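> Could you work out the structure for the sequence below:
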Amino acid sequence: MRTAYSVETVRAAERELMARLPEGALMARAAAGLAAVCAELLARRRGRVYGSRVVLLAGPGDNGGDALYAGARLARRGAAVTAVPMDPARIHPGGLAALRAAGGRVAESVPARADLVLDGLTGIGGRGGLRPAAAALVERIPAGALVVAVDLPSGVDADTGEVAGPAVSADVTVTFGAYKPGLLIDPGASRTGAVRLVPIGLELPDRAELEALQHTDVARLLPLPGSSSDKYRRGVVGVVAGSEQYPGAAVLAVAGALRGGAGAVRYVGPAADAVLARYPEVLVGRGRVQAWVVGPGLGSGRAAEVERALADRDVPVLVDADGLRGLDPEVVRARRAATLLTPHAGEAAALLGVAREEVEAGRLAAVRGLAGRYGAAVLLKGATTLVASGGVVRVNPTGTPWLATAGSGDVLSGLAGALLAGGLSGGDAGAVAAYLHGLAGRFAAGAPAAGGIAAGGAPVVAQEVAAALPEAWRSVRG
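Below you'll find the predicted structure:
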């Protein structure tokens, strides 16, 4: 499992380590790792470090020092290194001395040409956007230069991923000791590029502020049939979805549930003919279920069906889309079984009573706020999907922009409902469903199974995502 830690936690671990090390040793470790990554990138781009043009944007803090010391290492390997301080009077003295001793130079303005630019303007303690002096340097980064951020892109909040104004868009971010939440959560995550972690010996607590599942974690959580399993033991999902206007939502939610491992699916709603035409194995009408999925394509005027599902306090319920309208926090909090809410940013904003822009700018705060208000697990859909439950927040590392297509969320709801019926908690069902759904989206789009969120591929439709879910299961189990 990949874990991310808050600035406060990282700072405390750094202080404990520095107390045991000679002065400057921790910064030397960070600079060595940073320089090694930069050398590797330059070798890929130009075939060698020697003769490369490197520009250091140096802030007054430790990030500026890391950049200067790393620049000194690159200068000793023959790179032409130029440091541009944000505030010349406050540039890191030790790093500056090391750079000059290695043959580097200092300039007042950013050179017009560079092979690589190191962003060391602000550190993980930066808040509230870039100062004008830093923003001016960022605007002058030469076109075509490879941009490497030190610890995180300047202008991104390390704890939340929020971006208040101008910020660096990096091709690569080299972070030290631990991932920070802002590297994994949008809008900050969209500015990090590829993230490289450099270990520096920090001792961190077991409980992290943010988690990201990986294949082994998902494989451990997947409910698998045994030799004595039957369709009822595997879990029956009740799907209350679709309407005359949106019959496809019912079909897609059922598809997600069937492909998500449910032993059987019961459908309740006006789109039974469309569902049976596509999936004749579906049971129609109410009956005993191990989880309910309510809301996709439900339309207006059917709030009673949502209330009926929530009133069965001992059966897990997933509420999505139209089912979220006017949702009563007290009704949800009174339930004994798991409740999983799956809003997108607009629906989350309505539940919180804030503007959509506020949710999109502060996704971590929004998902935590919803989980706290409703006492439920919450899956906040988006470019980076977040799942909050019981004080733990998980960020989904899989996916592709091609998943931003009509009906994709209906498939996700059915899939998560099947996992609830299979015995997973609300938080685990949401996180595993998001992971498999993102992976299936990549397979359906023909994108690489690993890599950045924007890795390759071609357009897909929601039915293709559902059809690719078995391949996602096999990939995880394999």
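
> C-alpha from now on. contacts and neighbour counts both.
Noted.

> burial of the closest residue to residue 35 other than its chain neighbours, as a residue count?
Spatial nearest neighbour of residue 35, excluding adjacent residues (C-alpha to C-alpha, 6 or more residues apart in numbering): residue 70 at 4.7 Å. Neighbour count for residue 70, taken as other C-alpha atoms under 10 Å: 29.

> One more, so I can put them side by side:
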Amino acid sequence: MHPDNCRRVLYAAGGDFPRLDQAAVKQFHIPESLLMENAGNEIGRKAASLYRQLNKNQPVVVICGPGNNGGDGLVIARYLIKHGIKTIVFIAASRQKINTSPVRREKLDLLEKYTKDIFFIKKINTFFSAACQHASLIIEALFGTGAGRALDGIYAEVINLLNTLSVPKLAADIPAGLGIKNSISLRADYTCTVQFFKEIFFSPAYASGCGKISVIKTDFPPALEKKYTRSIMLIKKPVLPEADTGRNKFSGGRVLICAGSSFYSGAPFLAAQGALCGGAQYVTVLAAGKPCNIPPACIFHQAADFFSSEDFSSRADLFTGASFILTGPGLGRNPQTTDFVEKIINLKDKTVIIDADGLYHLGKILSSKSFPGRIVITPHSGEFARLSGTEPEKLRSEPMTVIKDFYRKYKIAVILKDAASFFYNGEAFYFLPGHIPYLAKAGSGDILAGTLLAMLSLGQDIDQAAVNALALHGLAGKLASKKYGVHAPIEKLPECIARCLKKSEYEKS
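Purely as a prediction, here's the structure:
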């Protein structure tokens, strides 16, 4: 059972989409020409709609490569011309290369019946540059999912030029060069992908190069979909519990925040604000160091300059009475604090959230542990790369693989914070798309962890709480950007979380 505010979508992983294409032709006897015609016409339909929305009078430029993605481009161009849109076609290959494929030769022959504005290019020239610079829309159909090596020569030159232009750019299937090691890639404003999302679209390293993504359907056999695709849950807006007039402050679970040290005095405040503004009704803060401005609505307990196992033993009642515990924000890296974190995660029948410096201490004890409680970690990419022992580049390019391997080994649920965020619970991936620059600030993660505590205390299970905390955090980030500006301090975020709890507010965002 998935949270109601998610949409299940299919995606093709790695090289699965080319194999799916081949299986459609060989096993189901669908002509390759028909597959190309369907894909090109559907992308052409999207491109024509976009052209009209842009409301410009200049031609559309279609740039085709030597392979089947280029063949799609030839069909796209024909569709646009048939629908009255002036179109100039550039082919970054020789006619002989196109003619090596009967299907691509057929598409070129058909296009030549509609227009003479078809130009074969071996290098960038003045005419090509001017046509691109003055176009209403550029459609890039150089390479799709079959490209296997870094772009060079004319292809790299074309992408270099396109990336300097402010003209809207639409990539057919995927932006050329995307995800290829050491390759330049198109920075598209729009990507019109065939049949399914592609796994690379969910990679923080590459997602920003795709722009707005839409999926066009071309009637692949359902049996192939089942064999060659996987699913992911896209997170939409938060779905929050209805107010219960019979609730009191003890109705929800009690939450405990263990945060701070002598060097990080603001972390307890931010985590507590995230919990309170997220709707938690009974919040206890155990803070080390000299915390600043603990919200007066919290029950406050003072620890020493840093946490140690003594703080756990001397305040056993706090841990016994709490249903949900957050530790990590501002803890620092004192070796004695590792013992404190270990005692917390050894608690049975507790849900424990570990963030920030708590992840450092978790890493010290991870290899020898099985965990009796339910643990959710909330790292950013750098923290998770260190914790999982993964190269940062691999994590950014293959986040789902790394997260799944980590869960398989430790049975710890993961919220990975990045330009786009993931939640994985061992069964399904949840994905929150979109980079929100306002949230890229110190303290943002403390507030997210506090908001997750609040969702749990409102009676939501871990999946619902994680999905809603991510959605609420992202929505509040957008609201804060709109209301205060992208450079406003992160202290504005909890207030915006509280506002987004009102359905009327987040529907406006």
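
> returning to that earlier point: isn't the residue nearest to residue 35 of the first structure up against residue 27?
No. Between residue 70 of the first structure and residue 27 there is no contact under C-alpha atoms under 8 Å: 9.8 Å.

> how far away is the aligned residue in the second structure for the residue nearest to residue 35 of the first structure from residue 69 of the second structure?
Alignment note: residue 70 of the first structure maps to residue 76 in the second structure; criterion TM-score structural alignment. Using C-alpha to C-alpha, to the nearest Å, residue 76 of the second structure is found at 10 Å from residue 69 of the second structure.

> hang on, the earlier thing: assign a three-state SS to the match of residue 70 of the first structure, would you?
helix (DSSP: H, G, I helix; E, B strand; the rest coil).

> How about residues contacting stretch 120-136 of the first structure?
Defining contact as C-alpha atoms under 8 Å, 6 or more residues apart in numbering, one finds that stretch 120-136 of the first structure is touched by 7, 56-67, 86-87, 149-152, 154-158, 163-167.

> From those residues, list the buried ones, please.
Taking 16 or more other C-alpha atoms under 10 Å as the criterion, what is buried in the contacts of stretch 120-136 of the first structure is 7, 56-67, 86, 149-152, 154-158, 163, 166-167.

> so where does residue 63 of the second structure fall, helix or strand?
strand 60-64 (DSSP states H and E).

> how much does that strand stray from the first structure?
Mean deviation of strand 60-64 of the second structure relative to the first structure after superposition (mean C-alpha distance after the TM-score superposition for the first structure): 2.6 Å.

> ok, which stretches of the stretch 351-500 of the second structure are strands?
351-354, 374-377, 413-416, 421-424, 429-432 (DSSP state E, counting those that start in this stretch).

> Check the offset of the last one from the chain's centre.
Once both centres are worked out by C-alpha atoms, centre = their mean, to the nearest Å, strand 429-432 of the second structure turns out to sit 7 Å from its chain's centre.

> got it, and the fourth one?
In terms of C-alpha atoms, centre = their mean, the gap separating the centre of strand 421-424 of the second structure from the centre of its chain is 8 Å.

> Repeat that for the first one.
Its chain's C-alpha centre lies 23 Å from the corresponding centre of strand 351-354 of the second structure when counted by C-alpha atoms, centre = their mean.

> can you list the residues that contact it?
Contacts of strand 351-354 of the second structure (C-alpha under 8 Å, 6+ apart): 323-328, 344-345, 373-378, 449, 453.

> same question, the second one
By C-alpha under 8 Å, 6+ apart, the surrounding residues in contact with strand 374-377 of the second structure are 345, 349-355, 359, 412-415.

> before we move on, back to that, can you flag which of the buried ones among the contacts of stretch 120-136 of the first structure belong to strands?
56-58, 149-150 (DSSP state E).
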